[in-house]
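**Student:** could you work out the structure for the sequence below:
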Amino acid sequence: MSVAQLLSAATKLLDQAYVPYSHFPVGAALLTTDDQIITGCNIENASYGLTNCAERTAIFQAVAQGHRDFKALLVTGVTDEVISPCGACRQVISEFCTPEMPVYLTNQNQQVAKMTVQELLPGAFDAEDLDHD
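**Tutor:** Below is the predicted model of the structure:
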């Protein structure tokens, strides 16, 4: 599966984004280890704290469908520079994806930056941090 295919899938979700407040559509495409692409878009709410980002929408949708193993994530938006996940999304990504998994930060100008999950959130809070023994 190519970055171009992931970008195409994420781009299609820009039109599905529900962004009546920010007018800032974001699309995401998550690649499972069995080469399925699960997509997501941002979904806003008048109570801003209840807004869900595209990356989390894709991950939650994948998990709800029974997927737990992922190969790559791509995020795109209509931005001048590549788009980058917010802190909450970085934490969720680190919960479900391996530290070395690639995350492609893109925009609609064909710019691409490749990072790993660990580069996005070094020292991520994880299940081991909950072990009190």
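**Student:** every contact and neighbour count from this point should use C-alpha atoms.
**Tutor:** OK.
**Student:** dump the residue contacts of the residue nearest to the spatial centre of the chain.
**Tutor:** With distances taken as CA atoms, centre = their mean, Glu55 lies nearest the centre of the chain, 2.6 Å away. When contacts are counted by CA atoms under 8 Å, 6 or more residues apart in numbering, Glu55 touches 27-29, 40-42, 75, 85, 89, 93.
**Student:** tabulate the residues you listed (JSON lines), appending secondary structure, distance to Pro99 and neighbour count.
**Tutor:** Conversion of the contacts of Glu55 to JSON lines gives the following (DSSP: H, G, I helix; E, B strand; the rest coil; distance: CA to CA, whole Å; neighbours: other CA atoms under 10 Å):
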{"residue": "Gly27", "secondary structure": "strand", "distance to Pro99": "22", "neighbour count": "30"}
{"residue": "Ala28", "secondary structure": "strand", "distance to Pro99": "19", "neighbour count": "34"}
{"residue": "Ala29", "secondary structure": "strand", "distance to Pro99": "18", "neighbour count": "32"}
{"residue": "Gly40", "secondary structure": "strand", "distance to Pro99": "21", "neighbour count": "29"}
{"residue": "Cys41", "secondary structure": "strand", "distance to Pro99": "23", "neighbour count": "30"}
{"residue": "Asn42", "secondary structure": "coil", "distance to Pro99": "24", "neighbour count": "23"}
{"residue": "Val75", "secondary structure": "strand", "distance to Pro99": "17", "neighbour count": "28"}
{"residue": "Pro85", "secondary structure": "coil", "distance to Pro99": "15", "neighbour count": "18"}
{"residue": "Cys89", "secondary structure": "helix", "distance to Pro99": "14", "neighbour count": "20"}
{"residue": "Ile93", "secondary structure": "helix", "distance to Pro99": "9", "neighbour count": "24"}
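**Student:** before we go on, could you also do this sequence so I can check it against the first one:
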Amino acid sequence: MDNVSLKQIAQKFAGSKRLNDFIEYGGVAAAIETIDGNIYTGVSIDTACSMGFCAEHSAVAEMLKHGESQIKSLVAVDEEGNAVPPCGRCRELISQLSKENLKATIEVKNGIIVTLAEILPYDWKEDPGRAW
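**Tutor:** Below you'll find the model as predicted:
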């Protein structure tokens, strides 16, 4: 699947919705394509007490639920459909799922696609003495 199509899938789920006085969700939506060609999506959850999580985490949970952990490409979008880069927490989670995910492509800004390795420099897991 090309990145434009993956982005369009994510855009279907982007749009902030207020659940109650404490929770909004969907301000960011993400779509992951695995190396097996499956697509998983997720939305952000924002809470009054910072207990929410990112759209990428939500999509990763869906992917893991289906027994997959290797990502081919990922995109997250805001409510206007603009690509947004994953935060540091999401980058780290994705890198820990599989060393192969360092090759995953990520749209970090509209039209700018890089690998996870490029946005996760000096990865602490790359210590030659550390076993995966």
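**Student:** where does the TM-score land?
**Tutor:** Aligned and superposed, the two chains score 0.78 in TM-score terms (TM-score structural alignment, normalised by the length of the second structure); 127 aligned residues with a CA RMSD of 3.0 Å.
**Student:** secondary structure class for Ala9 of the first structure?
**Tutor:** Three-state call for Ala9 of the first structure (DSSP: H, G, I helix; E, B strand; the rest coil): helix.
**Student:** ok, now the one 3 residues further on?
**Tutor:** At Lys12 of the first structure the chain is in helix, as set by three-state DSSP.
**Student:** which ones are touching it?
**Tutor:** Residues in contact with Lys12 of the first structure, defined by CA under 8 Å, 6+ apart, are Gly27.
**Student:** again, 10 Å this time
**Tutor:** 27-29, 39-41 (CA atoms under 10 Å, 6 or more residues apart in numbering).
**Student:** what's the answer for Ala29 of the second structure, then?
**Tutor:** Contacts of Ala29 of the second structure (CA under 10 Å, 6+ apart): 7, 9-16, 41-45, 54-56, 58-59, 75-79, 81, 83-84.
**Student:** which PyMOL command selects the buried ones in those residues?
**Tutor:** Listed next is the PyMOL selection for buried residues among these, using 16 or more other CA atoms under 10 Å:
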select buried, resi 7+9+10+11+13+14+15+16+41+42+43+44+45+54+55+56+58+59+75+76+77+78+79+81+83+84
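**Student:** follow-up on the earlier one: looking at the second structure, which of the contacts of Glu55 of the first structure hold up?
**Tutor:** Retained in the second structure (both residues aligned by TM-score structural alignment, their matches' CA atoms under 8 Å) from the contacts of Glu55 of the first structure: 27-29, 40-42, 75, 85, 89.
**Student:** any chance of TSV for these, columns distance to Arg68 of the first structure?
**Tutor:** Shown next, in TSV, are these (distance: CA to CA, whole Å):
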residue	distance to Arg68 of the first structure
Gly27	20
Ala28	17
Ala29	15
Gly40	16
Cys41	19
Asn42	21
Val75	19
Pro85	20
Cys89	16
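**Student:** Gln65 of the first structure: which of the residues you listed is nearest?
**Tutor:** Gln65 of the first structure lies nearest to Gly40 out of those, by CA to CA, at 13.2 Å.
**Student:** that closest one corresponds to which position in the second structure?
**Tutor:** Applying TM-score structural alignment, one finds that Gly40 of the first structure aligns to Gly42 in the second structure.
**Student:** mean deviation of the helix or strand where Leu6 of the second structure lies from the first structure?
**Tutor:** Of the helices and strands defined by DSSP states H and E, Leu6 of the second structure is found in helix 3-11. Its aligned residues in the first structure lie a mean 0.9 Å from helix 3-11 of the second structure after superposition (mean CA distance after the TM-score superposition for the first structure).
**Student:** much appreciated, bye for now.
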